[in-house]
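[1] This is a predicted model, with the sequence first.
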Amino acid sequence: MSEVSMDQTRGLNGTYEKIQRVDPFLWIIPLVLNCFGLVMIVSLTSPHSMEVWGSPFVVGFRQVQWSFLGLTAMFLIYLFPIAFWERLSAYLWMVAFLLSFCTLIPGIGIEAGGARRWIDIGSLQFQPIELLIFAVVIHLSKCLSRSKEAPLKMFLGITLAVIFISIIPLLLQPDIGGMLLLSIICMGIHVENRGWGYPLVIGSAGLALLFPFIIRESYRLRRYVAFLDPWKEPLDSGFQVIQGLVAFANGGLLGVGIGKGLQKMNYLPAAHTDYIFAAIGEEFGFIGTGLVVILFTMWAWRCFKVYKQAPSPFLRTLLWGLVISVLLPFFINVGGVTKLLPLTGMPLPFMSYGGSSLLMMWIRVGLIVRITKEIVGTPS
């Protein structure tokens, strides 16, 4: 990853010229987001850390450890050729699938909020769905790019089959948000490979049929009601939504200043995890949240330029799947925090506190940079 960037440019005929070197901003932009997230996590958790452990940096230091682990993983992933991951995709999917069942084993799985979505590995806690989504992206990309089946048979026999098998452990945990995220990512990969038709029609119909079951649980119904009218129960189901909007209002254009936000004083639950975007809005204002959106947009655009140059269907589909598996959680998190979507508890990529998500995001970056390296090395 030492190559200096020479961005591809658009020629006079409207086509893209071949990229000459690996773009360092593919990992520099995530690093900036990661560091910004670390600053916010320390700012938001310092009162609690000081009260419990006597130091304001305990929670932040844990995230620093995960950040170094993620950067190390990114470099290691970069060292392996894409053909290696293509060959092992089915095995990786199988391991991730079985690991997802470990959350249901007493003594290994951790129960929180009536669900089992975490496993305890020594002193580390890991969420297997992060690995499962990563493995599904690689395996489904390989299967779709190799298939010569008719579009409908491909959709039913490959895309839906991978979705239905993969969500079995998520149904048992249960993790409805994870199921929807995995399903939408798979649909998005199919869209890149074979178009919008079947995913749009069948996906929309399936969501409409499943919606009554999704909101059957009281806590999911309360989230949906809070999305429609949070002021109906401002001290109960609508509390977090309202406090998130208050954080944005407090921040205004320039913010109240780092460390000076009031929402971290137990006014805004999950301020350093799911609601870190709202906390950024309070302490850094519209300028801060706008910067985050711009950085994600710049990263997506640079990935798109690489995507346009991918020499094989597998590389193109894999890159597409990896990028949407980063951007979709971003859109869901920002949409939920700004009340454009119902809350789902989705972390903000590279920025929210949590090791599993951060580690797997960096692994995605490593694979994306590796794809770019192989495209650069491909003869024109």
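    Yep, that arrived.
[2] okay, CA-based contacts and neighbour counts for the rest of this
    OK.
[3] Can you tell me the closest non-neighbouring residue to Leu245?
    Thr338 (6.9 Å; Cα to Cα, 6 or more residues apart in numbering).
[4] the strands in the stretch 251-380 of the chain, which residues?
    Secondary structure of the stretch 251-380 of the chain (DSSP state E, counting those that start in this stretch): no strands present.
[5] show me where it has helices.
    276-307, 313-337, 355-376 (DSSP state H, counting those that start in this stretch).
[6] how about the ones you listed, which one is nearest Val225?
    For those, proximity to Val225 was assessed by Cα to Cα; helix 313-337 is nearest, at 13.1 Å.
[7] Against which helices or strands is that closest one packed?
    Judged by 3 or more Cα pairs under 8 Å, 6 or more residues apart in numbering; DSSP states H and E, helix 313-337 is in contact with helix 128-146, helix 176-194, helix 239-251, helix 276-307, helix 355-376.
[8] Which one of these lies nearest to Gly261?
    Among those, the nearest to Gly261 by Cα to Cα is helix 276-307 (5.5 Å).
[9] got the buried residues for the longest strand seen in the chain?
    For the chain, the longest strand by residue count, based on DSSP state E, is strand 115-121. When neighbours are counted by 16 or more other Cα atoms under 10 Å, the buried residues of strand 115-121 are found to be 115-119.
[10] Now do it: distance to the chain's middle.
    18 Å (Cα atoms, centre = their mean, to the nearest Å).
[11] what comes up buried for the helix or strand just after it?
    Heading C-terminal from strand 115-121, the first helix or strand you meet, by DSSP states H and E, is strand 124-126. Burial within strand 124-126, assessed by neighbour count using 16+ other Cα under 10 Å, is assigned to 125-126.
[12] here comes the other one, which I'd like you to weigh against the first:
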Amino acid sequence: MLKRVRHSFLTEKESIEQEGARSTNVDMTLFGAVLALLAIGLVMVGSASMDVSSATFGDPFRVVFKQFLFMVVGLGVMGVMMLVPVSRIQQLSWVGLLVAFFLLVLVLIVGREINGSVRWIPLGFFNLQASEAAKLCVVIYLAGYLVRHLDEVRTRWSGFIKPMLVLTGLALLLLAEPDLGALVVLTVAVMGMIFMAGARFHQFLVMIAGVIVLIVLLIWMEPYRMARITSYMDPWAHAFGSGYQLTQALIAFGRGAWLGEGLGNSIQKLFYLPEAHTDFVFAVLAEEFGLIGSLLLLGLFLFVAWRSLQLGSRAEARGMLFHGFVAYGIALLFACQALINISVNTGLLPTKGLALPMISYGGSSLIVNCLAFGILLRIDFERRLTKATEVKPVAGRKAQERKTSEAAGGNTNG
């Protein structure tokens, strides 16, 4: 009987150790999806930029080579963030707000103007888009705030209003660039995080109404934004003016049909479609890979966003609130920006300059997104590790109780 008890105990112990070993692995499903997006992005930037790169720099591979370097740096940053304990990030979460304000003020002082907007800080080897880094910093700060003031957020208006005041300050700086798109993405992420933290629904509705009114006023106050709305309503009436980008993108979608023209065979990227390798890279992909390729990429975006929210939910259920809130924020930033870019490309939203995450050309967006997913993978790693350490004592106690019970039974029979 003792041999049978010992064998049962060792078998259970081995299974627990195997589960613990598995639970400390990286989420390879999410990691693989992110790598797939990076690979697709590199291919599409290369396809969409060769003619423009050749005409601008005399080298058709210069843009795609820079994108490759950005991708290598991004993967390195992702690897580093996977080694940083989330507790350390939580301790410094308040620094995130300071960094966000610093970057948004600095870009107004020393920023580089491109296409009428001052959004980039020149660093020599590349231009840092301040809003990209600031959005992630705000998410990290807000996650720390929600953990510290969770009861206040759920029960009182003050807990709800404080982060809105912070967002107002950031909004003024973003509008000074101007960068309405980044403001919309950040607002959605902040609102979503507060809602998932358990804020009262009527408070949430009041905030939504206020944001809608504010966005309408901001559009009405700027003539170029009103022109975009007009061209959005009827782009073909302004095909050679404010609706030029959208009409050229729609032509690309029409040419792509079901299966596309084939990789590299896009005509719209040949100086017809402006920003073909940045804001409108999805239209080039649709022309070359058709509806099927577009839907596959859209499905990949939806999967990454869903998986990220799922990891946040699992962390929150484990009692790791900061981990969960950061994961929610990263998922919302990623999903909202991808949704807006794809909607702009397809004419569902007015034209707005926002990069397609992990796909569009640009060092700031790619590196910051890789950094964010590095944090996300670390969050899930720690959640799995916590599960493994919590399961062992429970299993060990059950095995000990079974052993004691069988031993007591043996003594009675003897």
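    Thanks, I have the structure now. Keep in mind the model is a prediction, meaning the values are calculated, not measured.
[13] hang on, the earlier thing: per the alignment, the residue nearest to Leu245 of the first structure corresponds to what in the second structure?
    Matched to the second structure by TM-score structural alignment, Thr338 of the first structure sits across from Thr346.
[14] Run a quick check on its match versus Gln248, I expect a contact.
    No. Thr346 of the second structure lies out of contact with Gln248 (Cα atoms under 8 Å); the separation is 10.6 Å.
[15] Quickly note the distance from the residue in the second structure that Asn266 of the first structure lines up against to Arg119 of the second structure.
    Here Asn266 of the first structure is matched to Phe271 in the second structure, going by TM-score structural alignment. Using Cα to Cα, to the nearest Å, Phe271 of the second structure is found at 24 Å from Arg119 of the second structure.
[16] what's around Ala208 of the first structure, how many residues?
    11 (other Cα atoms under 10 Å).
[17] so where does it fall, helix or strand?
    Going by DSSP H and E, Ala208 of the first structure is in helix 197-214.
[18] Not counting that helix itself, show me its contacts.
    152, 155, 176, 187-188, 190-191, 220 (Cα atoms under 8 Å, 6 or more residues apart in numbering).
[19] compared with the second structure, how much does it deviate?
    Here helix 197-214 of the first structure, set against the second structure after superposition, deviates by a mean of 2.6 Å using mean Cα distance after the TM-score superposition for the first structure.
[20] tell me how far that helix is from the chain's mean position?
    With Cα atoms, centre = their mean, you get 22 Å for helix 197-214 of the first structure.
[21] now swap in stretch 183-198 of the second structure and tell me
    Averaging C-alpha positions (Cα atoms, centre = their mean) puts stretch 183-198 of the second structure 13 Å from its chain's average.
[22] Over to stretch 7-23 of the second structure?
    Distance, centroid of stretch 7-23 of the second structure to centroid of chain: 36 Å (Cα atoms, centre = their mean).
[23] Same check on stretch 398-406 of the second structure?
    48 Å.
[24] Now that stretch: buried residues?
    Within stretch 398-406 of the second structure, the residues that count as buried by 16+ other Cα under 10 Å are 399, 403.
[25] Dump the helices of the stretch 251-380 of the first structure to JSON lines, plus mean neighbour count and distance to Leu98 of the first structure.
    As requested, the helices of the stretch 251-380 of the first structure are arranged in JSON lines below (neighbours: other Cα atoms under 10 Å; distance: least, Cα to Cα, whole Å):
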{"stretch": "helix 276-307", "mean neighbour count": "21", "distance to Leu98 of the first structure": "31"}
{"stretch": "helix 313-337", "mean neighbour count": "22", "distance to Leu98 of the first structure": "21"}
{"stretch": "helix 355-376", "mean neighbour count": "23", "distance to Leu98 of the first structure": "17"}
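[26] Of these, which is nearest Ala161 of the first structure?
    That would be helix 313-337 among the helices of the stretch 251-380 of the first structure, by Cα to Cα, at 17.1 Å.
[27] The closest one: average distance to aligned residues in the second structure?
    Counting by mean Cα distance after the TM-score superposition for the first structure, helix 313-337 of the first structure comes out at 0.9 Å.
[28] Next: stretch 279-299 of the first structure.
    Counting by mean Cα distance after the TM-score superposition for the first structure, stretch 279-299 of the first structure comes out at 1.0 Å.
[29] Which stretch of the second structure is that stretch matched to in the alignment?
    Counting by TM-score structural alignment, stretch 279-299 of the first structure corresponds to 284-304 in the second structure.
[30] which residues does Thr378 of the first structure contact?
    Thr378 of the first structure touches Pro311, counting by Cα under 8 Å, 6+ apart.
[31] try 10 Å this time
    310-311, 372 (Cα atoms under 10 Å, 6 or more residues apart in numbering).
[32] which bit of the second structure covers the helix or strand Leu221 of the first structure falls within?
    In the assignment (DSSP H and E), Leu221 of the first structure maps to helix 218-228. On the second structure, the counterpart of helix 218-228 of the first structure by TM-score structural alignment is residues 223-233.
[33] what's the mean gap between the matching stretch and the aligned bit of the first structure?
    Using mean Cα distance after the TM-score superposition for the first structure, the mean distance for stretch 223-233 of the second structure is 1.2 Å.
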